[in-house]
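K.L.:
Next comes the sequence, and after it the predicted model I'd like to discuss.
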Amino acid sequence: MLLEKESAGPLVSMCIPVYNHQKFVERSIRSVINQSYANIELIIIDDGSSDLSRSFIQDLLPLCEQRFVRFTYIAQENQGLSTTLNTALEWSQGKYFSALASDDCILPEKTEFLIQYLESQPDCVAAFGSIYLIDDESRRTSTRIGSGRYSFRDVIMLKAQVPAAAGMLRLDTLRSVGGFNTNTRVEDWDMWLKLTSATNGYLQALPELVAEYRQHAENTLKQLDLMYEHQMKILQDYCECPEYTSAITALECTRFRNIASVRKKEALGNFLKLSCTLGAYKEIRFYQGVIHLFLKW
């Protein structure tokens, strides 16, 4: 049974950017339709899919028109995720904003739960629940439970565990920092840095499970290499910050840990370099890398 559109509480803008997820996109959209919170506007943007994603979206258009306070569907040539999210920001009219990848899902209470938290915590610029990890067949394989309040220092030091699929952000704050960075592939981390550096606010991670994040077989070391490169580039924007040197070390330790068990020669070079860096000895990821490098084959 569909929810009534009239609802107390602030309007929430939700965006589903879609790209070649014909197997998953229907489930993703239905998870938004099934939210217990009624006052939602939905923006679905197909970013140049070459598979049958658009067909699955079109089948759900009448249901979306009926369910949501405002609804739009945009089909465009491929422009990339950040540009697509910025298009959604231009269309949005809500107090809060949430994006959902078209292969992920949210649980029915997610919106209502996070709205209640944000309404009671005006200094929190973004709130995040915890997630189930799911496989390509949508089977739950494990959980990632988070809990904590994260400042700019926590974010730049890679200590903030905040899954984007489980998040809710203040729309006016998002706009005030210029929206999403179109020059990076780690737009979420870049956004958390901008939000916490430009305001006195914080990110809040909560232990309640509110979303399902899909892990794909193609999540490989190549992607980790790409993430490292883009994170290093983003850090250059914060080179005047007192945390800059420590943040570089934290990122290098993360890379060392990620490659230590599979690219031994490269990891050994990283180990020798980090061994001469005092800050590395404060990083648990350094010790995790040492274990992978010398004890796992």
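P.N.:
Everything's here; your move. Residues are numbered from 1 along each chain as shown.
K.L.:
From here on, just use CA atoms for contacts and neighbour counts.
P.N.:
Fine.
K.L.:
Mind checking what helix or strand follows the host helix or strand of Ser142 in sequence?
P.N.:
Under DSSP states H and E, the secondary-structure element containing Ser142 is strand 140-144. Once strand 140-144 ends, the next helix or strand along the chain (criterion: DSSP H and E) is strand 148-150.
K.L.:
let's bring in a second one:
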Amino acid sequence: MNAPLISVVVPAYGHQAFIGRCLASIAQQDHGPVELILLDDCSKDDTLAVAQRFLDQDGVRSRFQRVVCERNPQNLGAHDTINRGVSMAQGAYISLVNSDDVYYPGRLTSLLNVLTSCEARLAFSAVQCIDLMDQVAFDEEAAAIPTTIPHRARANLPTLGFSFLRYQPSISTGNLLFERSLFDQVGGFISLKYCHDWDFMLQALRWTEPAFVDQVLYGYRLHGGNSFRELSDRAAIESEIVLTRYFKGIRAHRTQNRFAPTPYNWPHVFEAATALFEVDGIWKKAIGGVVGKTRVYAGN
């Protein structure tokens, strides 16, 4: 049976120092048919030129079934750059990667295998924080990123999906592989600066339970340009937008994913979880109740 085409979408911006390593990690994947779509979002540095030089090396372009490497007509932001890239993709599966991050060997094969084996439509893996030199980061910033959430969720919550009511366990858009048809059902990534990935995951829960591969297959780079460093009041605003969208979508509708965290699928358990995660105020407001205080972590 022929392996399916995976389209790897790279939204690139301002990462001339890292884009070569990012692309090398994609080219070195052991999955067969891979399509590469790199969209530079009008970087002010040489990100696009460095990417093109890498792709012009002997044998690199031929590794991919199809290559798109171009600049956006105007700066779109990460969310719309991803949406544009997916719209150009020809694969049945979409894999994302931030232009400063790296895939670890076997990532695409491992995530695709878990999707097909458990009938999930979206998968992500364990994440390793890395420094400028691709070494494991052991600083306070790395410790602040909640990479252990999937393990705790599986031990203490009814499903992994419940953890998305409080956190963004997949950490980043770059850690996602999903069916193209799921992207179409969700409607893509919405116009949020920090929380578009969290919103996508919550909306995807209505259609599928995510699969988690308990293996470090993604290197998340920490450096001066990480967007999470700028999280403050904007993150709180976007968090409420994300949760309100999800809550309004589930309050009166059944979900295709029968394990999705909803009051219909999980009577009493859902309400207890929103109280435990201190998002019950947003839930009550979404269904016409009284808003309360919330403390919500936003991913990036």
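P.N.:
Cool, the structure landed. Given the structure is predicted, the values throughout are model-derived calculations rather than measurements.
K.L.:
quick one: TM-score?
P.N.:
Between these two chains, after superposing, the TM-score reads 0.74 (TM-score structural alignment, normalised by the length of structure 1); 248 aligned residues with a CA RMSD of 3.0 Å.
K.L.:
How are the helices of the stretch 101-250 of structure 1 distributed by residue range?
P.N.:
According to DSSP state H, counting those that start in this stretch, the stretch 101-250 of structure 1 carries its helices in the segments 110-120, 152-156, 171-176, 187-198, 221-235, 244-259.
K.L.:
Switch those helices over to a markdown table; also include distance to Phe71 of structure 1 and mean neighbour count.
P.N.:
Formatted as a markdown table, the helices of the stretch 101-250 of structure 1 follow (distance: least, CA to CA, whole Å; neighbours: other CA atoms under 10 Å):
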| stretch | distance to Phe71 of structure 1 | mean neighbour count |
| --- | --- | --- |
| helix 110-120 | 17 | 18 |
| helix 152-156 | 33 | 22 |
| helix 171-176 | 17 | 17 |
| helix 187-198 | 24 | 19 |
| helix 221-235 | 33 | 15 |
| helix 244-259 | 40 | 21 |
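K.L.:
for these, which one sits closest to Gln76 of structure 1?
P.N.:
helix 187-198 (20.1 Å; CA to CA).
K.L.:
Tell me where the longest strand sits in structure 1.
P.N.:
For structure 1, the strand reaching the highest residue count under DSSP state E is reported as strand 202-214.
K.L.:
so who does the counterpart of Val186 of structure 2 in structure 1 touch?
P.N.:
Taking TM-score structural alignment, the alignment pairs Val186 of structure 2 with Val177 from structure 1. Residues in contact with Val177 of structure 1 (CA atoms under 8 Å, 6 or more residues apart in numbering) are 194-195, 198.
K.L.:
Need the helices of the stretch 101-250 of structure 1 in a markdown table (columns: distance to Glu208 of structure 1).
P.N.:
Rendered in a markdown table, the data for the helices of the stretch 101-250 of structure 1 read as follows (distance: least, CA to CA, whole Å):
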| stretch | distance to Glu208 of structure 1 |
| --- | --- |
| helix 110-120 | 9 |
| helix 152-156 | 21 |
| helix 171-176 | 23 |
| helix 187-198 | 20 |
| helix 221-235 | 28 |
| helix 244-259 | 27 |
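K.L.:
closest to Glu41 of structure 1 out of the ones you listed?
P.N.:
helix 110-120 (11.9 Å).
K.L.:
So what touches the closest one?
P.N.:
Contacts for helix 110-120 of structure 1 (CA under 8 Å, 6+ apart): 35-37, 124-129, 166-168, 210-211.
K.L.:
Pull up the aligned stretch in structure 2 for that helix.
P.N.:
Helix 110-120 of structure 1 falls opposite residues 107-117 of structure 2 when the two are matched by TM-score structural alignment.
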